[in-house]
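J.: pasted the sequence and its predicted model underneath.
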Amino acid sequence: MTDRLWYAAYGSNISPERLACYLGGGRPAGATRDYPGCRDTTPPDERVPLELPGAVFFGWQSPTWGGGVAFYDPDASGRALVTAYRVGADQLADIWAQEMHRQPGADLDLDLLVRHGSLVAGPGRYERLLVVDEYGSQPVVTFTFPPGHRPVENPPSLAYAETIVRGLEETHGLSADVAQGYVASLAPAA
């Protein structure tokens, strides 16, 4: 099997500028944390806007962003707008590690992931890798909360929400109003 896949980003990584901090290292605008970057800092081969079944919601309390962050619920009704980036399995493993505040460097068994459809590494907020689709004969993979560990809903900080809006404008071609409306629809009711 190939070591290339599509990483489906639905939160702040929907913004290519934000994803660049995971790939090459750095601190995204509005965040309070620096990222070490991936072993392979090569930009994605391609990126495509996709829509997945399921829903995105904001939850947890991020020390990096000061509010809720996005989670994907594949079992919920709705639609999830994502930016899919064509990256290497090692890059996805390093992005995933950084999301969990771990150092990059562990390998990902892409064959095992594809064979089982998901892998759960623990109870942490993004500890489940999930094959959600296929695009161009390559798996589309994302990460989210493990079964039974759905985070409590919590609205995002303005900086986090604006990062997603900018990403939707850039990668999906949405107007600012439409992108803001989509992001607002994900936040818990007051």
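T.: Arrived safely. Numbering: from 1, shown residues only.
J.: going forward, measure contacts between C-alpha atoms and count neighbours the same way
T.: Fine.
J.: can I take it that residue 167 is in a helix?
T.: Yes. According to DSSP: H, G, I helix; E, B strand; the rest coil, residue 167 belongs to a helix.
J.: residue contacts, it?
T.: Residues near residue 167 by CA atoms under 8 Å, 6 or more residues apart in numbering: 12-16.
J.: included below, for side-by-side comparison, is a second structure:
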Amino acid sequence: MIWYVSYGSNLLAERFHSYLTGSDATGPFGAHPSAPWTGLPSEDRWLWIDHALYFAGVSQRWTGSSAFVSPEIGSERSLAHAYLIEDSQFAHLAAIENAVEAVPLVAPDSIAVGTCAVLQIDTQGDTFRGKYDALLRLPDINGTPAVTVTSSSVRERGTPADRYLDTIRRGIDSSPFDIDADTYLAQAITRSATIFVP
């Protein structure tokens, strides 16, 4: 088992579940193939991570920029929704996020907390392929490894699409924390112009 820690549109549980159960093109999140095992997460929890949220690149699904977190630990924290899932489900998720058939994953225990391992992904072709190419190890949750995916470099700057922001906003509003979603997202958009990934 592994904790997948989300920070973008997957803050919304309904959206995250589409990665596991599959969805068709007429659904609100578009077509997704189902995971090898379609069971829903064993547990989920909300938390804050010490990695700043920003937007960059171009999303094939949403058209505007996608959400990422800085791989560097910093003073600006991001809201996150963690899901306890099977290893095979996480491998499926990583492949879908990177628009490839499969991603050779690195064992979380081989990565120090607060650091990344760059995944070996063929990024040739479309600009959205391989954009989540960094596996970021986060502090364990109840003794179980916790990870997320982000980018090993900052892609072209841009603005997230309204419907993408709306999905993230719904996720924020479903959290147990008292957060002004519009302010939180506006701060991330502003931060996107200055963030640096070594």
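T.: Yes, it's here. Keep in mind that what you see is a predicted model, and the values were worked out from it rather than measured.
J.: could you report the TM-score for this superposition?
T.: Put the two chains on top of each other and the TM-score (TM-score structural alignment, normalised by the length of the first structure) is 0.85; 178 aligned residues with a CA RMSD of 2.1 Å.
J.: before we move on, the earlier item: so which of the contacts of residue 167 of the first structure is the most crowded?
T.: Counting neighbours by other CA atoms under 10 Å, the top entry in the contacts of residue 167 of the first structure is residue 14, with 27 neighbours.
J.: please report the distance of it from residue 139 of the first structure.
T.: Relative to residue 139 of the first structure, residue 14 of the first structure is positioned 18 Å away (CA to CA, to the nearest Å).
J.: then residue 98 of the first structure?
T.: Taken as CA to CA, the span from residue 98 of the first structure to residue 139 of the first structure is 21 Å.
J.: the two: who's more crowded?
T.: More neighbours surround residue 139 than the other of residue 98 of the first structure and residue 139, with 23 against 19 (other CA under 10 Å).
J.: so what corresponds to that one in the second structure?
T.: Correspondence of residue 139 of the first structure to the second structure, assessed by TM-score structural alignment: residue 145.
J.: which neighbouring elements make contact with the helix or strand hosting that match?
T.: Using DSSP states H and E, residue 145 of the second structure maps to strand 144-150. Helices and strands touching strand 144-150 of the second structure, by 3 or more CA pairs under 8 Å, 6 or more residues apart in numbering; DSSP states H and E, are strand 2-6, strand 134-141.
J.: relative to the first structure, what is the average displacement of that strand?
T.: Compared with the first structure after the fit, strand 144-150 of the second structure shows a mean deviation of 0.7 Å (mean CA distance after the TM-score superposition for the first structure).
J.: follow-up on the earlier one: tell me, how many residues neighbour the nearest residue to the match of residue 139 of the first structure once chain neighbours are set aside?
T.: The shortest distance from residue 145 of the second structure to any non-neighbouring residue, by CA to CA, 6 or more residues apart in numbering, is to residue 2 (5.6 Å). Counted by other CA under 10 Å, the residues lying close to residue 2 of the second structure total 20.
J.: let me know the angle separating the strand holding residue 145 of the second structure from strand 134-141.
T.: Angle of strand 144-150 of the second structure versus strand 134-141, following axes from the mean of the first three to the mean of the last three CA atoms, to 10 degrees, is 150 degrees.
J.: thinking again about what came up before, distance of the residue nearest to residue 145 of the second structure from residue 54 of the second structure?
T.: Using CA to CA, residue 2 of the second structure is found at 24 Å from residue 54 of the second structure.
J.: one more: residue 78 of the second structure?
T.: 10 Å.
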